[in-house]
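**Q** okay, predicted coordinates and the sequence, questions at the end:
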Amino acid sequence: MKNILIINAHHKYPFAEGRLNESLVSRAREQLQAKGHQVRLVEIDKGWDVDAELESHKWADVVLLQTPVNWMGVPWTFKKYMDEVYTAGMSGALCEGDGRHQEAPKKNYGAGGTLKGKQYMLSLTFNAPQEAFNNSAEYLFQGKGVDDLFFPMHMNFRFFGMEPIETFACYDVMKNADIEGDFKRFEKHLDTHF
């Protein structure tokens, strides 16, 4: 059985209260605990303690990041969490600096992670339809996929030495939602990877 840290990165706005992300977190927690996994949860909008978050990252075998996509990235409150928690983790909790050494200062940038053998999973909620991705005829993403868009987030976890679990995404959640279908796909995704 695994230790799983779930991060609910949603930040509430009047037009987006976070019910879908909250429901996905709740479903993940219940499904994973039912399989015997230990689960910890941090809800970014409720605040955090840096030391406790570093300990949770060291404890976790898997970090599951549940987040809406706001302006092609994570909400600003999660970016603040990253700036505070992940910067504090540079002194050995998450990584030993940036991986470079005095004898070879131009090599191995980003290879100092101390969380090798651990995994992470991105679970994203998009206003964009699925058809907007991986399609060079579509305007915005120019043939790029979800993981291309979230390349910087993948690199943050790689910086700590972690390996990815396949990304999950809900699409078109504001204008043409299929919430029940998303829940079924999410359950299957968790069953497949956990």
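**A** That came through, no problem. Numbers count the residues shown, from 1 in each chain.
**Q** contacts, neighbours, all on C-alpha from now
**A** Fine.
**Q** neighbouring contacts of the helix or strand harbouring residue 153?
**A** Here residue 153 sits within helix 151-159, counting by DSSP states H and E. Applying C-alpha atoms under 8 Å, 6 or more residues apart in numbering, the external contacts of helix 151-159 come out as 95, 98, 110, 111, 112, 113, 120, 147, 163, 164.
**Q** the structure to be compared is supplied as follows:
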Amino acid sequence: MNVLIVYAHPEPRSLNGSLKDFSVKRLEDAGHIVQVSDLYAMNWKASLDANDSLDRQPGARFDPSLDSKRAFKDGRQSQDIALEQEKLRWADAVILQFPLWWFSMPAILKGWVERVYAYGFAYGVGEHSDARWGDRYGEGSMAGKRAMLVVTTGGWESHYSPRGINGPIDDVLFPIQHGILYYPGFDVLPPFVIHRTSRIDEARFAGVQDALGKRLDDLWKTAPIPFRPQNAGAYDIPALTLRSDVAADQIGFSAHIE
């Protein structure tokens, strides 16, 4: 299988760097083909702007969505964007690996999403009508592919527990897992999270490697998070709210998981 690791940490000798190298070796030893987009090493441009389209008229008003749509449709995107899109097409599975900074991914990785997820590539696809609202949330250009987060945090596991001060880790990661990965159709696996990174000694590092290795070995066996598909009947369209008889006693993120 083809695996793309999109990696965002500025220090190659960090815990993240060591785990990324471990993942590449583990996957390749199992016979998989691996590509790594090391965003800091690539000097990835994080900001989505007018320069992402190669044929804009000087002085023209920049419209992020419409310019993205035209550039993707006409093959006039900047080359760095097009190359990353090709990697996504190639991949059977995608791993996003990053440290949790201020309750989200590093800016460079968010910028990768904003630029690579072009209109017509990852969003704005499919029929929009009173029966369907596009190919998204379980459908779309990434349907049939798997995705997983590998995330490190400085906080304790208890800080991200159901009653922890930082909020449940599944809630913290919901915008990424549901909104960035499930939206264009990925089957999203439960995340692999390493807590309290500043307290990892040699023995604990060995345990983290073992646990991550098992997750990588089971990349095609692990059941995905059972997010509710948008167009399968659970949601009223075009309001895109859950039907009154679906998860009637639930609100918030958990209502969107079967």
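**A** Here it is on my side, so go on. On a predicted model such as this, the values are computed, not experimentally measured, just so you know.
**Q** inside helices: which ones of the contacts of helix 151-159 of the first structure?
**A** residue 147 (DSSP state H).
**Q** and the contacts of helix 151-159 of the first structure, which is closest to residue 42 of the first structure?
**A** The closest of the contacts of helix 151-159 of the first structure to residue 42 of the first structure turns out to be residue 120 (C-alpha to C-alpha; 14.9 Å).
**Q** map the closest one onto the second structure.
**A** Taking TM-score structural alignment for the superposition, residue 120 of the first structure sits opposite residue 147 in the second structure.
**Q** number of nearby residues for its match?
**A** A total of 26 residues lie near residue 147 of the second structure under the criterion other C-alpha atoms under 10 Å.
**Q** and residue 211 of the second structure, by the same measure?
**A** Neighbours around residue 211 of the second structure, by other C-alpha under 10 Å: 13.
**Q** all strands for the first structure, in order.
**A** 3-8, 38-43, 62-68, 119-125, 163-170 (DSSP state E).
**Q** residue 74 of the first structure: which of those is closest?
**A** Residue 74 of the first structure lies closest to strand 62-68 among the strands of the first structure, at 6.6 Å (C-alpha to C-alpha).
**Q** got a list of contacts for that closest one?
**A** By C-alpha under 8 Å, 6+ apart, the residues outside strand 62-68 of the first structure that reach it are 2-10, 21, 24-25, 57, 74-75, 118-126.
**Q** do the same with stretch 20-30 of the first structure
**A** Stretch 20-30 of the first structure is contacted from outside by 6, 8, 10, 39, 66, 67, 68, 125, 183, 186, 187, 190, using C-alpha under 8 Å, 6+ apart.
**Q** list the contacts for the second one?
**A** So the one you mean is residue 8 of the first structure. Remark: with contacts taken as C-alpha under 8 Å, 6+ apart, residue 8 of the first structure is in contact with 21, 22, 25, 41, 42, 43, 44, 65, 66, 67.
**Q** then the fourth one?
**A** By C-alpha under 8 Å, 6+ apart, the contact set of residue 39 of the first structure is 3, 4, 5, 6, 29, 32, 33.
**Q** quick one: stretch 99-111 of the second structure aligns where in the first structure?
**A** Counting by TM-score structural alignment, stretch 99-111 of the second structure corresponds to residues 68-80.
**Q** how long is the matching stretch from one end to the other?
**A** Terminal residues of stretch 68-80 of the first structure are spaced 15 Å apart (C-alpha to C-alpha, to the nearest Å).
**Q** tell me how far the equivalent of residue 20 of the second structure over in the first structure lies from residue 66 of the first structure.
**A** Here residue 20 of the second structure is matched to residue 25 in the first structure, going by TM-score structural alignment. Distance of residue 25 of the first structure to residue 66 of the first structure, given as C-alpha to C-alpha: 7 Å.
**Q** ok, those two, which is more surrounded?
**A** residue 66 (25 against 22).
**Q** does the match of residue 120 of the first structure touch residue 187 like I think?
**A** Yes - judged on C-alpha atoms under 8 Å, residue 147 of the second structure makes contact with residue 187 at a distance of 6.1 Å.
**Q** related to what we said a few turns ago, tell me how far the match of residue 20 of the second structure lies from residue 158 of the first structure.
**A** According to C-alpha to C-alpha, residue 25 of the first structure stands 23 Å off from residue 158 of the first structure.
**Q** what's the burial count for whatever residue of the second structure lines up with residue 159 of the first structure?
**A** Aligned counterpart of residue 159 of the first structure in the second structure: residue 183 (TM-score structural alignment). When neighbours are counted by other C-alpha under 10 Å, residue 183 of the second structure registers 25.
**Q** equivalent analysis for the one 5 residues further on, please.
**A** Other residues lying near residue 188 of the second structure total 25 when counted by other C-alpha under 10 Å.
**Q** tell me how far the spatially closest residue to residue 127 of the second structure that is not a sequence neighbour lies from residue 236 of the second structure.
**A** Closest residue in space to residue 127 of the second structure, ignoring its immediate chain neighbours: residue 134 at 4.9 Å, by C-alpha to C-alpha, 6 or more residues apart in numbering. Between residue 134 of the second structure and residue 236 of the second structure the computed distance is 14 Å (C-alpha to C-alpha).
**Q** any chance you could map the helices in the stretch 1-150 of the second structure?
**A** All helices of the stretch 1-150 of the second structure, identified by DSSP state H, counting those that start in this stretch, fall at 15-29, 64-74, 79-90, 107-116.
**Q** closest to residue 159 of the second structure out of the ones you listed?
**A** With C-alpha to C-alpha as the criterion, residue 159 of the second structure lies closest to helix 15-29 of these, at 20.3 Å.
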